[in-house]
Every structure is written in C-alpha cells, then in structure tokens.
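Chemist: got a predicted structure here, sequence first:
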Amino acid sequence: MASGMAVVAAVYLYRATKRRRQRPSLCDRLGGTPGPIPYFGFVPRSSEHFLYGLEILADTYGDTFAIKIMGQESVVLTNYETIKGVLKERPHNFIRAFNKDKLLPIPGMLTAEGEEWKRNRRLAAPALNEHNSAEMVPAMAVVAKRLVRQLRTLDCDGRVVWEPTNWLMLCSLDVLCLTTFGMDFYFLNPDGITVPPGSREIAQSIFHFVEGSIYILDFSAILPSITRNRFPWNLNPIIKKFYASIDRLNKFADDLAVQRRAEWEGRERSDLLSGLLQLDKHDFEGNIVTLFFAGSETTSAALSWCLYYLCLYPDAQARAREEVDILGHDPETNDDLDQLPFVESCILETLRLKSPVPLLVNETTANVSVRGHEVPEGTWIVTLTGKQMRSNAEGGSSFRSAFLLADILFGIRAYK
C-alpha cells in the first residue's frame, strides 16, 4: 500500500514539474498564491478542507485568483458574472474535472459532456416541468406523512431525538422511487409493511452506491487513482461495495425498463422514466443509477439544514407553523403548497446559504479568456458558487427567512 502511494505521488510530482516548465505562471497574471507546498501547492485533506480552504483564500486574494491544487494550475472564481460565463460555456470549452478521470464509472447526465450531455438533458428536462412536478406532490405527501409516523415511533417520555440527515435520506429515496419509478421500497416503514422480494437487496445497493459516490468525489481532487476498481484500491470495502452496487442497480434498471415498456405499450407518457426509456440501454442504466445519488443525498442535506435554521431561529419556526395551521390540513397538492409562501422562502434561503453544490470544478478544453486574461487548456476553473450566494450582493451570510418572500409572492407566483 505504501509503495503504491509513493508511485502515485511520484506521478503527480512529474506532472506538476512538467506543467511548470511548459506554462507561464497564472499567479503572475491573475494574482493568487502558488500554495504552501512546492510543486504541489494546495493539498486538501478532504472535500471540506478543499472547499473551506479555497473560500478563506478568496477572502485574501479576491474574486479571481490563481493557485496550484495538487500540482494542477487552477483559477478560483467567486464573481457572479464570471461564474455565469463559465457555466454558460461549459458544454463547449469546459468539462467537469471528475469526468476527465472518469471517477464515476457510469454514463448519464452527471458524467456526460458535449452533445451526449445535451441529448440526455433534452430527454429528461420535460419530465421536470411545472405540470409534471405538480403531479408528484401527492406521492411526496404520502411519504411525508409516513416520516411523521416513523418519528413518532421514536417517542420517549414525550421527546423525540432523531438525526435528520439519516431519516431524511430514507424519505428522499422513498419519494424518488415513488415519483420516478412508481415503486415503493418502504425505506421508511413505520407500519411494518412486508416489502416486495428483493427490495432489501436493492435498498442496500442504493446505500452502498450513495456512500461510495460521496467517498469518490471526496477524493476527486486529492488522489483520484485510489478510487479505481483495481488492486490494491478495491480492497477498500467502500470501493468494493460501490462497484458491486452498480452491477446490481444496472440489473434493476434493465428489469424496470422491460416492465415499464410492457405496461405502457401504446400509451403516451411524459414522466421522467418514459423520457429516459428513449435512451440506449447503457445510458438508461447510467441515468437511473445517477438519480439515486443526485436525487437523495442533496435533497436530504438541504432539508436537514432548513430544520437546523428553523431551530436556530424560533421566530421563523413559529411563523412557518402558523402558516401551516392556517392552511388547516396537511399539504397534499401543489395548490396547497402555493398557500405556504413563507415556508418556501425558508427553503430557498436555506439553499442560498447551504448550497447542495457549493463549488464546481471544470477543466478547460481550449484556451479561454477569464476576466480578460488568457487561461490555457487543461486549467482547472473552480467556481465557488456557495460563497458567491452568501455575498452581500445576494443577501449576506445570515439566515433571513423572509428575504425571498416578496419574490415568491409577487415574482415567482406572478410568473406562474
């Protein structure tokens, strides 16, 4: 294991030295720092260290600066207009950095680039329009009530102690399976319902895939090689279970496709699954597997932070409760949700302060211009979207529960 790490470090050192000889320093043109470690620059210990370290450096060097990250020439951005320009060009002059190394060995919208990405998005996007999203609300309400019953089983002397991140992950997976696949695996099962055969195995595979995806993306900027499904890295139980889960979930996707095509023969449908069924077998499998990660972990994290803020600000919690009490019943339809603008404002404010994706790392595929400076091909462009959303121009870093309420009442609602 030690010799393997030494080889990986040597390869990175060689790459860093080679780049240094071939390219002029971006720090001289954009400002910034080469980093604390010669040749390597900034070496993050974890994804959290990577994010917070760059945010602290942005406070020192401004909204555009250069730095070496693991020997990789990089430009870090926090300016809104500059970030917007990069994201707009992404299918053309930028690719996601983790896609270059194929860290997630699955096809689909998350890992596709260029024309392939456009095709995947074109088929999936209509299923998430306002009309189809509204039709998902009753199923979401079923799962929400199930969560309430589940939490009541934890009652001890009138108190419920629970970990939102864990239970909300199960809740998100139930919503995903019901709304997208029309199947219920009862990840939340307060009523002791007998689950269908094979459901437990699929549920376990989903958890292993989500856990492995988080682990792999954590190491994407540090040592991507150790996430591969080869010796000695696959001795790591997280890596081993991750790749085994992909095989199991691909089989689930194939069975689902056969079942749904038989059920829907001759009928027109506009939901997400029917759109994805137009893809070839490999892309369909990849998108189904991707949904388990993209549709569960981020949602549960956002909801957990929202609950945290409502606990931290009791006045906001009281106002949210009052709004639901005025509704008079548990929300079950999209029209019901429209009557809860303050609750929606709290959720949007949470997303502003605690973005599920606080940074994006793209790599240039051609020479590009950033703030009037030429940036060569092969440079990482790190956009700190989370920090930008907490800027004074966007509302600052404090939770302001009614900050977006006017937009909801007079902007978004009027647009609807």
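Modeler: That came in fine, so what should we check first?
Chemist: could you use CA atoms for every contact and neighbour count after this?
Modeler: Noted.
Chemist: what residue of the chain is the furthest out?
Modeler: No residue in the chain sits farther from the centre than D157, which is 37.5 Å out by Cα atoms, centre = their mean.
Chemist: now V357: which helix or strand?
Modeler: According to DSSP states H and E, V357 maps onto no helix or strand at all.
Chemist: which residues sit in contact with it?
Modeler: Residues counted as contacts of V357 (Cα atoms under 8 Å, 6 or more residues apart in numbering) are 385-386.
Chemist: rerun at 10 Å
Modeler: The contact partners of V357, taken as Cα atoms under 10 Å, 6 or more residues apart in numbering, are 298, 351, 384-386.
Chemist: tell me which stretches of the stretch 251-400 of the chain form strands.
Modeler: Here the stretch 251-400 of the chain has its strands, by DSSP state E, counting those that start in this stretch, at 360-364, 368-370, 373-375, 380-383.
Chemist: returning to what we had before: how close does the residue farthest from the centre of the chain get to A203?
Modeler: 32 Å (Cα to Cα, to the nearest Å).
Chemist: and for P314?
Modeler: 36 Å.
Chemist: more neighbours: the two, which one.
Modeler: A203 (18 against 11; other Cα atoms under 10 Å).
Chemist: that one touches Y186, doesn't it?
Modeler: Yes - with contacts counted by Cα atoms under 10 Å, A203 reaches Y186, the gap being 9.2 Å.
Chemist: please compare the first structure with the one that follows:
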Amino acid sequence: MGDSISMACGMIPPSLLFVILIMLLLYLGSLKPKGYPPGPKWWPFLGSALEVARLRKKTGYLHETFTLLGEKYGPIVGLKIGTDRIVVLNTYESMKSMLMNDDCDGRPTGPVYESRTWGKRRGVLVTDGILWTEQRRFVLRHLRDFGFGKNNMATLIEEETKYLVNSLLHQLEMIRVDKGPVQFNNNIKNDGRIYQLSSENLNKSDGECLKKPIKIEDVYMKAQDYADVRRVSQSPSMIIQMDEVFGVPILNTLWKMMSGKRYNADDRRLNHLQRILTTLFKECDMIGCLFGHFPILRYVAPVASGYKQFMEIHQQLWSFLNEELVNHKKTFDPDVPKCLMDAYLKILQSESHDETFSELQLLAIWVDLFMAGSETTTKALNFCFLYLVLYPDVQKKAQDEIDREIGRDRLPRLSDRPRMTYVNAITLESIRMFMGRTMNIPHRTLKDTYIMGYRIPKDTMLAANFSRILMTDDVYGDAEVFRPERFIDSKGNISVPEQYMPFSIGKHHCMGEVLAKSNIFVFTATLLQTFTFSVVPGEEIPTTDFTDGVTASPLPFKVLITKRF
C-alpha cells in the first residue's frame, strides 16, 4: 500500500504537489478551532480581514468595528486576520475574566512587536516572562528612588506647570506691550464683515477680514457676537493651537526622572521627538499593522503595508535616543546615580548582572516609557481641554472650586487633590473620554485556556474593547456627554463604577497610572486658575471627532485663551 502511494506521488509533477500542499494549508487555515468564539467567516489566507476592513471603513474606527461585531456575534468575538488569531472582548465580565487569568498574561509576538526594538521583543510594554518581570521590577524600584509616586514627582510636575503658565503669560504680555490692544468699531455690524482676530494672536489691525471662506449665514454678525468680539479685544487674550501645548511639558516630567534633565518648551530636539512619537501612534493600532498580520508584505509591498514608514519612524526614534545615551555617558558617575539611566548603566558595569539587562533593553525601556507615560497623557489632556472649551459650565465650576480652595496667591499643588473633588472628577472624566475610544494593549494566551466557556488556543491575541466599559450608556447613562459629576456621589466624594478601569487590571496594570492622573490634575487645575479657555469668535466650534491609531487623538483645534485676573 505504502509503495503504491509513493509510486502515485512520484507520478505527480512537483509543481502540482506544491500547489496541492498550499491549497491544503490554506484550507486548514480557514478552519476554526473547536470551541472558538463565534465570529465572521474565515477565508483562506485572509481569515476575517475583509469583514473587519469593511466595517472599519464604514465606522472609521477600530473600536466601533469591534462593537458592531460584538452586537452581531456576542460579547466575545473570534477573528483571524492573516496569520493572527484574535479574540475581542466586549464586556466587563469577559475582560475581567481574561485580565485576571494567568494563562492570558503573555504579550503578542510577531513582526510589529519585534521590529520596534531591533528585531527582538524588548522593553516593558509588550514583553512577558522573566524579561518583563525583572525589567519592570527594576524600573519601578528605581523610578521611585528618583521621585516616581513621591513628593519629588509632585515637585517635578508643579515646576513644569509653572514653566508653562509663565510662558503663556509672557506671550500675553508681549502682545499687550508690543502691539497694544486691538480696537474694533461699528464696521463689524454695519457692513456685515467678520474680522480676523489673529492668525497667531490678537494683534491684527482693525479692518482685516477673514481670508478663509465663510458660510453665508456667517455674513451677518449678531449683536451678541459683536459684544463678544469687543470683550475679547479689550482683555489679555490670544489664540493658541491647543493640541500643541502639552507635548514637551509632559515629556519633561518623565525625562527628568529618566535622564536627570529637562528641556525648554521651544527645544528643537525634544519637539522633534514629540512629533516622532505622535506620528508613530498614528501609523499603527492596538492590534498591530497590516505587515504584522501578513508578514510577507514586508518584502513584496513594504510601502503599501506600512512597513517602510514604520521602520523609518523607529530609526529616527532610535537615533535620537542613542545620541542621548552617548551624551549621557560622558557625565555618568556610577558613584552618584542621579536618574533611572544612571542606575541602569551602573548595573551594566557589573559583570554579574542578569542577562536581561543590555543597552538595547535600556533604550527599549525609554521608548516604552515615553509611549505609555508621555504620549498617552498628552492626548488625555488634549481631550480634557477640548471638552472644557465645549462645556464652559464645567470649566466655570472647576474655576470656582479652585478659587475657593486655593485662591490666587499660589499655584495648585498635587497635595490639593484630596479636597478638590470637582477637578479630580474632571481628571477621571477626561481619561474616560480618551481611553474610551481605544483598545487596551493586547494580551496573548500562554497555553490553551478558557474564557467564559470558550476555548482559546495558545498564542491567540486577546484585545479588550475599552469603549464597551468606558463609553456605554448602560454604565454611564449619557456616555457621550462630558459630565464630571458622574464620579461624585451624594456625599460629595469621588466614586467610580467597577467598569471604570482605563489603566487595566491584573499583573499588566499600567505602571504609569499615578503619573498620568497626577499630571492631568495639576496641569488642569493650574491652567484653569490663571486662564479661561473658549471657542475662538468667528471660528467653527471644535469637533469631537478624532483620529484612530495606537491611541485616539483629537483633531487639531485652536482655542482663545484669556487671562482671568
């Protein structure tokens, strides 16, 4: 019998045998594992990629795509995109079941997670096992030594907010001294023209009209609009690009603990780093990139698959950080460690250090901390001030609390937080609005396991759809409304529902939670103490639309910033 089969195979041309083998592998790849969660049909080679792409084009966002799939197939959706099995969790119960399961404590593998750190998974954000355990323990221990979670951290944040406020006040003063107040007369309402306040500030002279096209209904300015323009022209105000305000100050709070130094807000190199990080976050999403799901595309379509852009951005990031490391070594004193980098370099000088420690690992940690601790906090603050502009009553309540609890003789401090319930609630609501539009960092099953009765094979990617616990009316009633009061109970204390877990739970709970909440609270309180932020007169009201990516980001928006006193 065996000889007969061998003879038959020998009569088949090798090329045909190859085709048959490929077709067999494609067929087997389209079969769902036994007990796998329900989901769209799997096609050979593509899996359910076409259905995911169709829905993403329809909704514009990955999390909304997964929400629609959840409505059709249930709270746990089983997918396959290219070579990757992906299970999406759309309810609090399923997410908690996964996050508290030790069998699900892995992080994804593959081209995306390896290419970002020199061909091997490094860092603390998307690693697991011994490397993750040792490196995370080291980072947390030594960050605490240099201020993380302590009074030193509060001082760093408060210093950065002071620098920012003084910078904005200086800009306002330069407008007042150098240009003088803008004068408006009745031409605005007599001839129906809408006057340009300023492209950068309120320094344009009377009589200059908006150059951009305007709607016909905007030609006739109402009396209240005219009053607003006069009020603005007579107060210390300017127009700023709000989404560009927080990048460098937030980077500095982390950079000081990492490398022992800070940069000025106008520093060219740090602004360049901020732009690199922003671009990087737009190029991928939380479940990877096209070339990650279809690795062969790295070679046959590097541009179309995003691989070329991904590597170019990382090359810039690596180059920047490596140059910083080289410069840092010139002043490094192992006997007097001043920052996390010093502590790490001191370990590397020891001949008996653990094999998980290396200079590449140090740079990877740097990348991860900037991504997890800087870029995300910056985006959360952008969402915060976008909604404060759109909800001026919320802003006014916060300012009333600041005036009542702190006054105007000193700047807010992190230690003020326990008695500033409303500003604290704004912090929680801002994080909800930000994290509620994204996915968590994916997990990976370390072995075959079960989640709520479904069998999940080893090496399956697990993605929690945070919009289903942070932006659902079932939990929050009016989830799309910016309402900090939802986090304040009848006794005036902070109260959060159990579904509120934007920083995740379990072993991989975000280690930057303390820094993120502290930054958002202090920056918000300090800026609102000194300024009022409002819609620019004559401009379109900022939209709440946002861009998709690793994290959500508001569309660029301008605000009118006015000195309060």
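Modeler: Yep, it's here. Please read these numbers as outputs of a predicted model, since none were measured by experiment.
Chemist: intersection of neighbour lists for A203 and Y186 of the first structure?
Modeler: With Cα under 10 Å, 6+ apart, A203 of the first structure and Y186 have common neighbours 170, 173.
Chemist: now the helices for the stretch 401-550 of the second structure?
Modeler: Under the criterion DSSP state H, counting those that start in this stretch, helices of the stretch 401-550 of the second structure are mapped to 421-435, 467-470, 473-476, 513-530.
Chemist: any chance of those helices in a markdown table, plus mean neighbour count and distance to Q399 of the second structure?
Modeler: Below are the helices of the stretch 401-550 of the second structure laid out as a markdown table (neighbours: other Cα atoms under 10 Å; distance: least, Cα to Cα, whole Å):
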| stretch | mean neighbour count | distance to Q399 of the second structure |
| --- | --- | --- |
| helix 421-435 | 24 | 9 |
| helix 467-470 | 26 | 26 |
| helix 473-476 | 14 | 25 |
| helix 513-530 | 23 | 6 |
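Chemist: can you redo those as JSON lines with distance to V165 of the second structure?
Modeler: Shown next, in JSON lines, are those (distance: least, Cα to Cα, whole Å):
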{"stretch": "helix 421-435", "distance to V165 of the second structure": "18"}
{"stretch": "helix 467-470", "distance to V165 of the second structure": "32"}
{"stretch": "helix 473-476", "distance to V165 of the second structure": "34"}
{"stretch": "helix 513-530", "distance to V165 of the second structure": "7"}
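Chemist: looking at those, spot the one closest to L169 of the second structure.
Modeler: Nearest to L169 of the second structure among these is helix 513-530 (9.0 Å), distances taken as Cα to Cα.
Chemist: the first structure: matching residues for that closest one?
Modeler: Under TM-score structural alignment, helix 513-530 of the second structure has no counterpart anywhere in the first structure.
Chemist: what's the closest of the helices of the stretch 401-550 of the second structure to N327 of the second structure?
Modeler: With Cα to Cα as the criterion, N327 of the second structure lies closest to helix 513-530 of the helices of the stretch 401-550 of the second structure, at 26.6 Å.
Chemist: and the angle for the closest one with helix 421-435?
Modeler: Relative orientation of helix 513-530 of the second structure versus helix 421-435 (axes from the mean of the first three to the mean of the last three Cα atoms, to 10 degrees): 120 degrees.
Chemist: tell me which residues of the longest helix anywhere in the first structure come out buried.
Modeler: What stands out as the longest helix in the first structure, according to DSSP state H, is helix 237-263. Residues of helix 237-263 of the first structure classed as buried by neighbour count (16 or more other Cα atoms under 10 Å): 238-243, 245-246, 248-250, 252-253, 256-257.
Chemist: ok, stretch 201-209 of the first structure next?
Modeler: Under 16+ other Cα under 10 Å, the buried positions of stretch 201-209 of the first structure are 202-203, 205-209.
Chemist: list the contacts of the counterpart of Q135 of the second structure in the first structure.
Modeler: Using TM-score structural alignment, the partner of Q135 of the second structure in the first structure is N120. Neighbour list for N120 of the first structure: 107-110, 112-113, 275-276, 278-279, 283-284, 287 [criterion: Cα under 10 Å, 6+ apart].
Chemist: can you add distance to I37 of the first structure and neighbour count and give these back as TSV?
Modeler: Shown next, in TSV, are the contacts of N120 of the first structure (distance: Cα to Cα, whole Å; neighbours: other Cα atoms under 10 Å):
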residue	distance to I37 of the first structure	neighbour count
P107	36	22
G108	37	24
M109	36	19
L110	32	18
A112	34	20
E113	33	21
G275	49	19
L276	46	24
Q278	49	13
L279	46	17
D283	41	20
F284	43	23
N287	39	24
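Chemist: now these as a markdown table including distance to V343 of the first structure?
Modeler: Converted to a markdown table, those look like this (distance: Cα to Cα, whole Å):
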| residue | distance to V343 of the first structure |
| --- | --- |
| P107 | 36 |
| G108 | 33 |
| M109 | 30 |
| L110 | 30 |
| A112 | 35 |
| E113 | 36 |
| G275 | 31 |
| L276 | 32 |
| Q278 | 37 |
| L279 | 37 |
| D283 | 37 |
| F284 | 35 |
| N287 | 31 |
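Chemist: which one of those residues is nearest to T379 of the first structure?
Modeler: Closest to T379 of the first structure, out of all of the contacts of N120 of the first structure and judged by Cα to Cα, is E113, at 17.0 Å.
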